[in-house]
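>>> sequence and predicted structure are below.
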Amino acid sequence: MYVPPHFAENRPEVLFDLIEKNPLGILVTNGQAGLDANHLPFELNRSEGENGTLHSHVARANPVWQDVSTGDEVLVVFRAADAYIAPNWYPSKREFKKQVPTWNYLVVHAHGRVTIRDDERYVRGLVARLTRTHEAAQADPWKMTDSPKDYIDMMLKAIVGIEIEITRLIGKFKLSQNREARDILEAGEMLQKQGDELIGGSMIAFGTEKARQS
């Protein structure tokens, strides 16, 4: 991924936060059958390995777990938000006419080495943790014991675990940082008015800080 210096986000804790808040990642592999991409929910363990570890699972019927081998390099892409930026939102455009459309976004690329975990204990523990995490906000959280044991056992046999040791994290937070503070602020306000709260709010925060420093 091309990352100009002004769009780079290198703080591990910020990148980890984005992953945990947006756990549906795109697993990109280049196995025996060539390039492939699978959309999977991931669990991040920040303390495992030097740069953290990602855990997920796929359907046994999904060929990806047989197409790649343990130790292969893979990429997982996590996206928080994106938004189109219209040139007319920039005050400087109204003065000088020298602006073009662009697209802002918040993404993290996690490079790593994959391990195929085809064992029942791993997938059972993973599913239990994912369930606790994503059911926590429900009024009546579902848990694995709500279903018959033989049914859960059957479902677990139908999935295979995927573990990815992160070797490199690349963050790109494109928020018009290369523009004037007034342009960043007004574009961020326009985004918020149309409901793009995350990108809009992030731009306003950055623009405010840039204006304070100028």
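The structure has been received and is ready for your questions.

>>> use CA for all of it now, contacts and neighbours both
Will do.

>>> contacts only, for the residue nearest to residue 38 when sequence neighbours are not counted.
In space, residue 38 comes closest to residue 27 once its chain neighbours are excluded; the distance is 5.1 Å by Cα to Cα, 6 or more residues apart in numbering. Residue 27 makes contact with 37-40, 74-77, according to Cα atoms under 8 Å, 6 or more residues apart in numbering.

>>> just the buried members of those residues?
If you count burial by 16 or more other Cα atoms under 10 Å, the buried members of those come out as 40, 74-77.

>>> which of the contacts of residue 27 sits closest to residue 122?
residue 40 (16.5 Å; Cα to Cα).

>>> hmm, who's touching the helix or strand hosting that closest one?
Assigned by DSSP states H and E, residue 40 falls within strand 34-41. Applying Cα under 8 Å, 6+ apart, the contact partners of strand 34-41 are 23-30, 56-58, 64.

>>> give me the residue at the spatial middle of this protein.
The residue lying closest to the centre of the chain (Cα atoms, centre = their mean) is residue 78, at 1.9 Å.

>>> isn't it up against residue 108?
Yes - counting by Cα atoms under 8 Å, residue 78 touches residue 108, with 5.2 Å between them.

>>> shared neighbours of the two, which are they?
Common neighbours of residue 78 and residue 108 (Cα under 8 Å, 6+ apart) are 18-19.

>>> related to what we said a few turns ago, hang on, the residue nearest to residue 38 in a strand?
Yes - counting by DSSP: H, G, I helix; E, B strand; the rest coil, one finds residue 27 located in a strand.

>>> how close does it sit to residue 74?
With distances taken as Cα to Cα, to the nearest Å, residue 27 is found 7 Å from residue 74.

>>> what touches both of these two?
The contact sets of residue 27 and residue 74 do not overlap (Cα under 8 Å, 6+ apart).

>>> okay, and the residue in the chain sticking out farthest from the centre sits in which element?
Distance from the C-alpha centroid of the chain, by Cα atoms, centre = their mean, peaks at residue 95 (37.4 Å). Using DSSP H and E, residue 95 sits in helix 91-96.

>>> all helices of this protein, in order?
Assigned by DSSP state H, the helices in the chain fall at 12-21, 64-67, 91-96, 120-135, 149-157, 181-193, 197-213.

>>> quick one: contacts of the shortest one?
If you take Cα under 8 Å, 6+ apart as the criterion, helix 64-67 is touched by 31-33, 36, 58, 116, 160, 162.

>>> how about that helix: buried residues?
Quick answer for helix 64-67 (16+ other Cα under 10 Å): 64-65.

>>> adding another structure so you can compare the two:
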Amino acid sequence: MYQPNQFRLDDPGALKQAIDQAPFATLITQSEKGELNADHLPLLFEAADGGSSPGTLRGHIARANPLASGRVDCQTLDCQALAIFHGPQAYITPSWYPAKREHGKVVPTWNYQVVHAHCQLRLIDDPDWLKALVTELTNRFERDRETPWAVNDAPAGFIDRMCRAIIGIELTIERLEGKRKASQHKPMEERESIQQGLRDESGYDDADSLCLSGID
């Protein structure tokens, strides 16, 4: 990923937060024939307890997915994968820039936040592991609801059948790199104008409009 220094996002806490806020990832792998494949799935991040890895990502795919039927060796950690987490993004019109009124020498841009996780991938076909994973995924995405749905709200036999239709994915992270291109290198007056435009014209909430305007 092209990384100008002013846009580099490398603080471990900020990277974890970015993943947690945008957990639906694009997972890139390569087949034995050299073909690139992209799968789309939510991934949960777990920070490492010491060691050289920044942590792991966990999720699941359908058992019918070609990724689960021969593209990788389920028993070893020798398959390279790239998980991409897309954060907030927005078109930035030059109409918001104070410089447009002053001299007109302005052009549009696109602001965004993204994290790349370079990983070693393995598949996990273990009923207990999968049951724990889907429970954790459910709890994560139901937690803000007034009346959260829980896995044990469904019949146990039904959940067991559903789990037999999926395969677990565990990604050991080798390297994390993040990028926040958000006009943070621009004068504060311009950043404030972008933040106002994102909020008032484009409908972004305060958190995303502040993130995308480069205002910390």
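Sure, I can see it. Owing to the predicted nature of the structure, the values given are computational and were not obtained by experimental measurement.

>>> kindly provide the TM-score of these chains.
The TM-score (TM-score structural alignment, normalised by the length of structure 1) is 0.90; 207 aligned residues with a Cα RMSD of 1.7 Å.

>>> contacts for the helix holding residue 95 of structure 1?
Applying Cα under 8 Å, 6+ apart, the contact partners of helix 91-96 of structure 1 are 87-88, 98-99, 182-183, 186.

>>> what is the neighbour count of residue 208 of structure 2?
19 (other Cα atoms under 10 Å).

>>> check the gap between the residue nearest to it when sequence neighbours are not counted and residue 174 of structure 2 for me.
Leaving out its chain neighbours, the residue that sits closest to residue 208 of structure 2 by Cα to Cα, 6+ apart is residue 88, at 6.3 Å. Using Cα to Cα, residue 88 of structure 2 is found at 24 Å from residue 174 of structure 2.

>>> more neighbours, the two?
Relative neighbour count places residue 88 above the other of residue 88 of structure 2 and residue 174, with 18 against 15, counting by other Cα under 10 Å.

>>> show the contacting residues for the corresponding residue of structure 1 for the more buried one.
The equivalent of residue 88 of structure 2 in structure 1 is residue 81 (alignment by TM-score structural alignment). By Cα under 8 Å, 6+ apart, residue 81 of structure 1 lies in contact with 105-107, 198-199.

>>> now, among those, which is nearest to residue 139 of structure 1?
Nearest to residue 139 of structure 1, judged by Cα to Cα, of the contacts of residue 81 of structure 1 is residue 198 at 25.9 Å.

>>> residues in contact with the closest one?
Counted by Cα under 8 Å, 6+ apart, residue 198 of structure 1 has contacts residue 81.

>>> rerun that using 10 Å as the cut-off
80-83, 105-106, 188, 191-192, 204 (Cα atoms under 10 Å, 6 or more residues apart in numbering).

>>> can you check residue 127 of structure 1 too?
43, 56-57, 133, 143-144, 156, 161.

>>> burial count for residue 131 of structure 2?
Residues contacting residue 131 of structure 2 under the criterion other Cα under 10 Å number 18.

>>> and it? What does it align with in structure 1?
Using TM-score structural alignment, residue 131 of structure 2 sits opposite residue 124 in structure 1.

>>> not counting its neighbours along the chain, what's nearest residue 190 of structure 2?
With Cα to Cα, 6+ apart as the criterion, residue 190 of structure 2 has its nearest non-adjacent residue at 5.6 Å, and that residue is residue 97.

>>> same question, residue 125 of structure 2
Excluding the flanking residues, the one nearest residue 125 of structure 2 by Cα to Cα, 6+ apart is residue 167, at 5.5 Å.

>>> residue in structure 1 matching that neighbour?
Mapped onto structure 1 by TM-score structural alignment, residue 167 of structure 2 lines up with residue 160.

>>> how about its match, what does it touch?
With the criterion set at Cα under 10 Å, 6+ apart, residue 160 of structure 1 makes contact with 56-62, 65, 116-120, 122-123.

>>> kindly report the same for residue 211 of structure 2.
87-89, 111-113, 180-184, 195.

>>> kindly recompute the last result at 7 Å.
Contact analysis of residue 211 of structure 2 by Cα atoms under 7 Å, 6 or more residues apart in numbering lists residue 182.

>>> now do residue 33 of structure 1
Contacts of residue 33 of structure 1 by Cα under 7 Å, 6+ apart are residue 67.

>>> separation between it and residue 68 of structure 1?
Taken as Cα to Cα, the span from residue 33 of structure 1 to residue 68 of structure 1 is 9 Å.

>>> now residue 93 of structure 1
According to Cα to Cα, residue 93 of structure 1 and residue 68 of structure 1 sit 49 Å apart.

>>> which one of the buried ones among the contacts of residue 27 of structure 1 sits closest to residue 5 of structure 1?
For those, the nearest to residue 5 of structure 1 is residue 77 (19.6 Å; Cα to Cα).

>>> touching, the closest one and residue 26? I think so.
Yes - between residue 77 of structure 1 and residue 26 there is a contact under Cα atoms under 7 Å: 5.0 Å.

>>> what is the burial count for residue 101 of structure 2?
For residue 101 of structure 2, the neighbour count with other Cα under 10 Å is 11.

>>> an error on my part: the question was meant for residue 53 of structure 1.
Residues near residue 53 of structure 1, counting by other Cα under 10 Å: 22.

>>> again with residue 35 of structure 1
9.

>>> cool, and residue 54 of structure 2?
Look at residue 54 of structure 2: counted by other Cα under 10 Å, it has 19 neighbours.

>>> which of the contacts of residue 160 of structure 1 fall within strands?
56-59, 116-117 (DSSP state E).
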